[in-house]
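Participant: Give the three-dimensional model of this entry:
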Amino acid sequence: MQRVLKVHPADNVIVALQNLKEGEVVVYENEEFVLLEDIDAKHKFVTKQLQKGDELIMYGVLVGKAQQGIKVGQRISTANLKHDAEDFSVSKRRPLPKWQAPNVDKWINRTFNGYHRSDGKVGTANYWLVIPLVFCENKNILKLRDAFDKALGFGVSEAYQNQVEDLVARFKDGGVEKVKEYQTQDPAIEMGSLDTGNQEKVFKHVDGIKFLTHEMGCGCTNEDAQRLAALFAAYACNPNVGGITILSLGCQKTRFQDFLEEVKSRNPQFDKTILFFEQQQYGTESAMLSAAIKETFIGLTELNNVERTPAPLSALTIGLKCGGSDGFSGISANPVLGHLSDLLVALNGKTLLAEFPELCGVEQDLINRCEDQQAAFKFEKLMRSYAAIAESQHAGFDMNPSAGNIKDGLITDAIKSAGAAKKGGTAPVKSVLNYTELPEAPGLHLVCTPGNDVLATTGQTASGATIILFTTGLGTPTGNPVCPVVKISTNTILAQKMPDIIDFDCGGIIRGETTIEKKAEELLEYCIKLASGDYLTKSQLLRQDDFIPWQQNVNL
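Facilitator: Next up is the predicted model:
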């Protein structure tokens, strides 16, 4: 097994693939390096002596500058390295040579079984969506969820409820001492205990009814109120959604009319069922909820008539996301997503690369990859605008790495970003999308979202993702209500430690047992079956329905 790796020939830093000890002599490409300290796996040591102010290069780009002298064989850390990145500009744009697409002959005639919508898009799932236009209706949304879920066969595992009931019985029988004797178990180890698929579903062709809550809709700026309407409209247009129930109080800023106008701007021929209930018009809560339950049930009976039928792989829209990243993210799982993205683009599908704060340092490369000047200008404008908002709040993209990221080797935002950008592969950038905008053509698209896991996945789904591929080195349960989120581990230790959240393991790349290209092809096969309804992701099994609208203040 290879013990170290230089990611790019121009790099002056090497990554430890295993724990290395002080005093070891590491040989890489016929060059010897004596380690001056322990180098844990995922961390890096320099290959050239650096003086204060000297540049550190990784992934072939500037990722930081030395804050003090760093000797050959010494580990980089927040103590000796600070974030830095190359400036970027459309004026420096140098269009790249014609893209060499990967060979996709084996997939050209492949299909998945999806839900066809009248606008020509195809969903990988068939959900009914229940949303509140304002936070005042959150309680009623949760009441509807309690009323529908178990009755329709979408209820969650009763393992935790049974545990609480057992503890109550023990407490009544023998007090707290009896409770302390209870032996806790881990029902998540056997995922079958969390799988709701063994419950009898009333509607065979409806994959679920999803209930969203949020903290917006009133007491906010007009811009944020309109942005919420746009977000819900984008979700309504997502091909994984077949019908929508909307609850409104009546006096809030985000109006039903705003929602309808946003829907029509995205799809003038929109024909999915929309049910609208306004509490101040009904009078009592019970009158409104009773009407909502009846009409939603009728809508579900109609949605159940839609069945899966074959669709080409070009109908897929896949979001590319990372979170809980580690020092292996940019050399195993993220490049796997990048190659899969290239495969899907070659098949005329769509991929969505988000998280603008995590593109810091690779902006010029992405500007060069833009197919036209208009996309390049839009990307530069959005990046600079986002950075300026952060700076106005005494923040910056350099603050993006979390404590967990740093502990596992992502010392600067530019190191994190250069690795994160690997998810975008090598294909040209077809277009640049602002929050809630939809892609119009096949290809790779950049989507403006924060790096925050849920804000990003919420935004990717709004831009039409029907599957999200999510790499992680530290582990996160993040999911989405209507878009399946596939959790992909960068290392096998994580996959073994957290089997209840990891769907796919790329750790074999680190061990030298497989290649990025082979894992990407395996992952594409997984996606085809997932899109056909053959699998449920772990986040779906856990009912990890995370949804957070982006109030466009500073979220990094």
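
Participant: From here on, just use CA atoms for contacts and neighbour counts.
Facilitator: OK.

Participant: For the nearest residue to Ser431 once chain neighbours are set aside, which residues are in contact?
Facilitator: Excluding its sequence neighbours, the residue lying closest to Ser431 (C-alpha to C-alpha, 6 or more residues apart in numbering) is His445, at 5.0 Å. His445 makes contacts with Lys350, Thr351, Leu352, Leu353, Val429, Lys430, Ser431, Val432, Leu433, Pro439, as judged by C-alpha atoms under 8 Å, 6 or more residues apart in numbering.

Participant: same deal with Phe276?
Facilitator: By C-alpha under 8 Å, 6+ apart, the neighbours of Phe276 are Thr245, Ile246, Leu247, Ser248.

Participant: let's see this one next to it:
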Amino acid sequence: MKTTVIKINPTDNVYVALTDLKKGEIVNGIELQTDVPVKHKFAETDFAPGDLLKMYGLTIGKASQPIRKGEHITTFNVKHVAESYSQRHPVSTWNKPDISKFENRTFQGFHRPDGRVGTANYWVVVPMVFCENQNVEVIKNALLKELGYAPTDKYRNFTQSLITAFKNGENLEEFVFEEQETNAEGKGLLFPNIDGIKFLTHTGGCGGTREDSQILCQLLAGYIAHPNVAGATILSLGCQNAQVKIFQEALQKVDPNFSKPLYIFDQQAIGNEDEMLQKAIKQTFAGLISANRNIRRPASLQHLTLGVECGGSDGFSGISANPSVGFCADLLSALGGKVILAEFPELCGVEQELINRCISDDLAEKFLTIQNAYAKSAEAVGSGFDMNPSPGNIKDGLITDAMKSAGAAKKGGNSLVSDVLDYTEQASKPGLNLLCTPGNDAECTTGLAGSGANIIMFTTGLGNPMGNPICPVLKISSNTALSEKMSDIIDINAGLVITGEKTIEEMGTDLLELCIKTASGEYKPKAVLLGHDDFIPWKRGVSL
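Facilitator: Sure thing, here's the model as predicted:
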């Protein structure tokens, strides 16, 4: 008989519907009092107002009114409340997974002077301030198409076809666009060892707080020192808050022996805009010649730094995709690699577990200090972590932040926490690293790459067209319906866990295999092929 519900932890008092359930059905001896949509939850027992609801063995909310056994759990009868947390109760060991299949495996990566290994080879062009965005766009237009990195503009061709059809008097409702083959990968023919030139325009560098500019400089230093970056071109206006000197100091801190090609152009010092642009294009071209000499060579899996993230989550994310990524993360941690778990607003309610897994009291204290400060900054403007779930999350079964967080944290697996990082700090220690970022998807991926992730796994239950300019992003769907509906953005379907076709361990193993292929350049993630190059620095304001 097909399983229709699941109770995730024996101590839970709610069930998750694996399919649409109807009022009056008997499920596990419980008569349903209401319809229960797929991915949503229903009560295992009667709840009085104030009673706590449990999922994943954790508190995920409390009843705001009486709830009958077999009744649908909704935002109308449940309010957010999360587990409290206090001092560390150390967990000294963890059950490492069997890594025998991967112990002698390697990937083909780009070895950098600082000892790190890239999974790609990019050149980066970035402004120190938004005033230079237009000049960055000029360089982009000058280089991409001529060097073979600009994919065929499908939608421009579509518009031209519409114009032709209109002029020919065709019925546009019956018009069918004949798509031509495109260079979606954007692989340059002149420089075959360079994966692309990335242009990181942004809205910062001046006009905000000095702290914003300082953090932007630190983030840009992380990107330019990143193992996936071969070299960089920087445009500075000259008078902005984000001074080149601040950036250089940040870069020195990230990599004291930095030796990649780096070209900086100050418009106010040079004077003539045309002169600056010609110099920048010429020097960038020379840098590309140098960067093209880099080739892929074998590297052990300990050189992988996996960033994990979820976006557009649903009621299945914490049951299929996230724990599968978590098992992959545990495999990599056991192999000596690094894993970065971010999105601090989506760790609400699992703080105690993470505190206990920290390898020292100092790390636990750092995590608590950052998490508490973040929560208070949200509350100070009338918000809070409880406001994190989006309308899409709620519609698909994630009705409280504690429920969402309990599932989101599964991406980090079960290993010990080897380090705690504030935004822009670099991951340098093998094992699980906690990185403070918002739950906002683009700000999170931007931060993960900035702290050294050279590959990102992004789980989604609703679908999310997002990537990163320098770090390949793999999309993992939590359910089969999404994988089929949005096959153009999904790389692998963890919905097979829901249907029972794969175990979490089998799916996690498949994910590590895909990670190795991606790191070697043998597999191009859909986000890379579609040019999803999202870059949004966090300004440390309240972003959930």
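
Participant: returning to what we had before: let's verify the residue nearest to Ser431 of structure 1: helix, strand, or coil?
Facilitator: strand (DSSP: H, G, I helix; E, B strand; the rest coil).

Participant: Which of the three states applies to Trp14 of structure 1?
Facilitator: Just to correct that, residue 14 of structure 1 is Ile rather than Trp. Criterion first, three-state DSSP; result for Ile14 of structure 1: strand.

Participant: Which residue, neighbours along the chain excluded, lies closest to it?
Facilitator: Closest to Ile14 of structure 1 by C-alpha to C-alpha, 6+ apart is Lys6, at 4.8 Å.

Participant: now do Ile355 of structure 2
Facilitator: Ala364 (5.0 Å).

Participant: Please look at the one you found and Ser86 and confirm they touch.
Facilitator: No - if you go by C-alpha atoms under 8 Å, Ala364 of structure 2 and Ser86 don't touch, sitting 10.1 Å apart.

Participant: Compare neighbour counts for the two and give me the winner.
Facilitator: Between Ala364 of structure 2 and Ser86, counting by other C-alpha atoms under 10 Å, Ala364 is the more crowded of the two (23 against 10).

Participant: counterpart of that one in structure 1?
Facilitator: Aligned by TM-score structural alignment, Ala364 of structure 2 pairs with Ala376 of structure 1.

Participant: who's in contact with Asp51 of structure 2?
Facilitator: Counted by C-alpha under 8 Å, 6+ apart, Asp51 of structure 2 has contacts Lys62, Ala63.

Participant: What separation do you get for the aligned partner of it in structure 1 and Ser248 of structure 1?
Facilitator: Counting by TM-score structural alignment, Asp51 of structure 2 corresponds to Asp54 in structure 1. To Ser248 of structure 1, Asp54 of structure 1 is 58 Å away according to C-alpha to C-alpha, to the nearest Å.

Participant: what's the answer for Glu440 of structure 1, then?
Facilitator: For Glu440 of structure 1 relative to Ser248 of structure 1 (C-alpha to C-alpha), the value is 31 Å.

Participant: and what of Gly69 of structure 1?
Facilitator: With C-alpha to C-alpha as the criterion, Gly69 of structure 1 and Ser248 of structure 1 are 61 Å apart.

Participant: neighbour-wise, which of those two wins?
Facilitator: Between Gly69 of structure 1 and Ser248, Ser248 has the larger neighbour count (other C-alpha under 10 Å), namely 24 against 15.

Participant: The nearest residue to Lys121 of structure 1 once chain neighbours are set aside: how many residues sit nearby?
Facilitator: In this structure, Lys121 of structure 1 finds its nearest non-sequential neighbour in Pro239, 6.0 Å apart by C-alpha to C-alpha, 6+ apart. Under the neighbour criterion other C-alpha under 10 Å, Pro239 of structure 1 is assigned a count of 28.

Participant: So Pro239 of structure 1 sits against Ser463, correct?
Facilitator: No - Pro239 of structure 1 is beyond contact range of Ser463, at 10.8 Å (criterion: C-alpha under 8 Å).
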